[in-house]
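**Q** No sequence on hand, only this structure:
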């Protein structure tokens, strides 16, 4: 309670006002407390007491879960990984020019070849409910390798190998079509190069034959020169022995001079043909022969390169046959038992807390009902 001070009334005021007591009393202040609100708070000690109290339930649930885990691990069929590595074929040597990139091959395998192979297997196999599935394995970067893998039971080993080989066969047939086009182009280039080399060899043979004929022609001209020079010497001797005083001698000298001039002209022509014309032609043949040999060498190199290209073309194939992993894949029995033990323990704790919560709710409802009956 709070008292408010006031001034005394003036004596000159009215008596009614003097008798008035001026006191101000504010309303009582209300303080909110939490003592009326009951809350269930479980501390660590209560939790421990609760777990000790309900330990039988926890043990039973954990034991059941553990037994189920042991039973499942005992009857769970073991699966093995069946896998192989595909090496994507190449079109050119010395450079990474593949038939297709590993990512493109992977997309084809995943979206086309695997579904087609599995569909073909469904048509031939009666039991398709347990048909194994391919594992999604992305191709490694910067390589020409692609892995195919399936997880199968031992009894399905032949089925898994058949499915993987079926996918490999489809990839190989697809890439064979691409390789045939490249091989045809290279085979055409090889045929053209071989024909060019054959023509060069024919030209070289013709040049050698012509060179041989030039040699024979030179020998023939040399023999003619010898004969004409001998005749020229003979004419010169005859001319020096004839006397020009008589008319017959003058006529003979005239005839001999004509013969000498004719032989000298013929000798000049033969020497020109032998030392100039035949020499120039022989030089041209030797130069053509050298050029021909050089061209043959270049053409042979081109042929060898094309042959190497043909030999270096490789189709896509499996590096190794389909292999089985040494150990089973998937969750091991130890992991299954451990997980079942942890699951049973967690389920037991949850069950205890739910039972305690349910019990307290029922107790609260019962107390509320009794309080309502007493109030009535």
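**A** Looks like it came in fine. All figures in this text were calculated on a predicted structure; none of them were measured in a lab.
**Q** rest of the way, CA atoms for contacts and neighbours
**A** Will do.
**Q** List the contacts of the residue most central in space within the chain.
**A** In the chain, the residue lying closest to the centroid (Cα atoms, centre = their mean) is residue 102, at 2.7 Å. Neighbour list for residue 102: 88, 139, 143-146 [criterion: Cα atoms under 8 Å, 6 or more residues apart in numbering].
**Q** Kindly recompute the last result at 6 Å.
**A** Residues counted as contacts of residue 102 (Cα atoms under 6 Å, 6 or more residues apart in numbering): none.
**Q** put this beside the first:
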């Protein structure tokens, strides 16, 4: 330090001499080394105030330990709502009673605030209830509910979650009941229609069997008519061989009339057997086929309604509200570490502030 001062005095002397010789005035700015930051000085200050630094650090550590040990442990109570199945599309794929996104919106905007307010207004001394979070499972029908709080309010959180779930179930119970009633009515209607189709099938089968009897009767009459026609023909031929008399002419005219009647009857009977009867048989076969097809459709409809009734699920809570196994939130270790870091910062700050105030006081005393 003395060497620096001597150098500055020599430079000041030379500048003064030059100013006297040339008439030019030089201004020299002296360097103040005391304002420069020196790591060694900082270390000396810390060593000097080490007891203060350790005291502040120990105080913050004790405060952190106290907070970590006395702060209540926070847990998560959670449950899950499965939106019920209330309908099926044309392809038979199940659809929820209500769109899960709509249920989530109702929970967030209506059910959760309403049940929370009811819980506060019960007069149990509760002023504030932690927020209930609702989240929808992606591409699913499950909505998760959770609430964070201390273990001492376990009954409160469980009751709140159950009341929210009951609110959703109550809203969906009406829709599920309507769908169940609709399926039951559809099932009864299909079963009654199936009974009527089976009765009609029995009637058609009886009519179809009677066609065989009718065919046999027609064949019998055809044989008889052919016999009468043959006899009338033979009689006419005999009458034509003999001499013609007035009585024989009258008898011949009557025989010709009988021949025409027998031929007409025979043609009608043949038409009934070969055309009318076969047409009736084909028509009844078509009706039987249609009837049996309708029975298959009704059986499929009955099976579908039964499956839908069996798979019709009510909106329900998958699990009762349960507490998380491990505490959530800031851990005790993290609180202690943060208190140590904060204590170190405050301790260093306190050391330098006291050192600054002490130097300021000394400087003010020297100036005074």
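**A** Done, it's in. As the structure is a prediction and not an experimental result, all values here were calculated from the model.
**Q** the strands in the stretch 51-200 of the second structure, which residues?
**A** 74-82, 85-88, 94-96, 132-136, 142-150 (DSSP state E, counting those that start in this stretch).
**Q** and of those, who's closest to residue 250 of the second structure?
**A** strand 85-88 (85.0 Å; Cα to Cα).
**Q** Please say which position in the second structure residue 168 of the first structure maps to.
**A** Aligned by TM-score structural alignment, residue 168 of the first structure pairs with residue 165 of the second structure.
**Q** The second structure: helices as residue ranges?
**A** 2-22, 39-48, 50-70, 100-106, 112-120, 154-241, 246-271, 277-311, 332-367 (DSSP state H).
**Q** Number of residues surrounding residue 174 of the second structure?
**A** The number of residues packed near residue 174 of the second structure is 11, by other Cα atoms under 10 Å.
**Q** quick one: residue 101 of the first structure and residue 45 of the first structure, what's the gap?
**A** Distance of residue 101 of the first structure to residue 45 of the first structure, computed by Cα to Cα, to the nearest Å: 66 Å.
**Q** who has more neighbours, those two?
**A** Under the criterion of other Cα under 10 Å, the comparison of residue 101 of the first structure against residue 45 puts residue 101 first, with 17 against 9.
**Q** Setting the sequence-adjacent residues aside, check what's closest to the more buried one.
**A** residue 144 (7.4 Å; Cα to Cα, 6 or more residues apart in numbering).
**Q** Which residue in the second structure aligns with the one you found?
**A** Under TM-score structural alignment, residue 144 of the first structure pairs with residue 141 in the second structure.
**Q** For that match, grab the count of nearby residues.
**A** Neighbour tally, residue 141 of the second structure, other Cα under 10 Å: 20.
**Q** I figured it was touching residue 84, is that so?
**A** No - using Cα atoms under 6 Å, residue 141 of the second structure makes no contact with residue 84, being 8.0 Å away.
**Q** one step back: what sits against the match of residue 144 of the first structure?
**A** Counted by Cα under 6 Å, 6+ apart, residue 141 of the second structure has contacts 82-83, 100.
**Q** separation between residue 112 of the first structure and residue 106 of the first structure?
**A** Distance from residue 112 of the first structure to residue 106 of the first structure, by Cα to Cα: 10 Å.
**Q** So between those two, which is more surrounded?
**A** Set residue 112 of the first structure next to residue 106 and count neighbours by other Cα under 10 Å: residue 106 wins out with 20 against 13.
**Q** Okay, the more buried one and residue 162 of the first structure: tell me how far apart.
**A** 19 Å.
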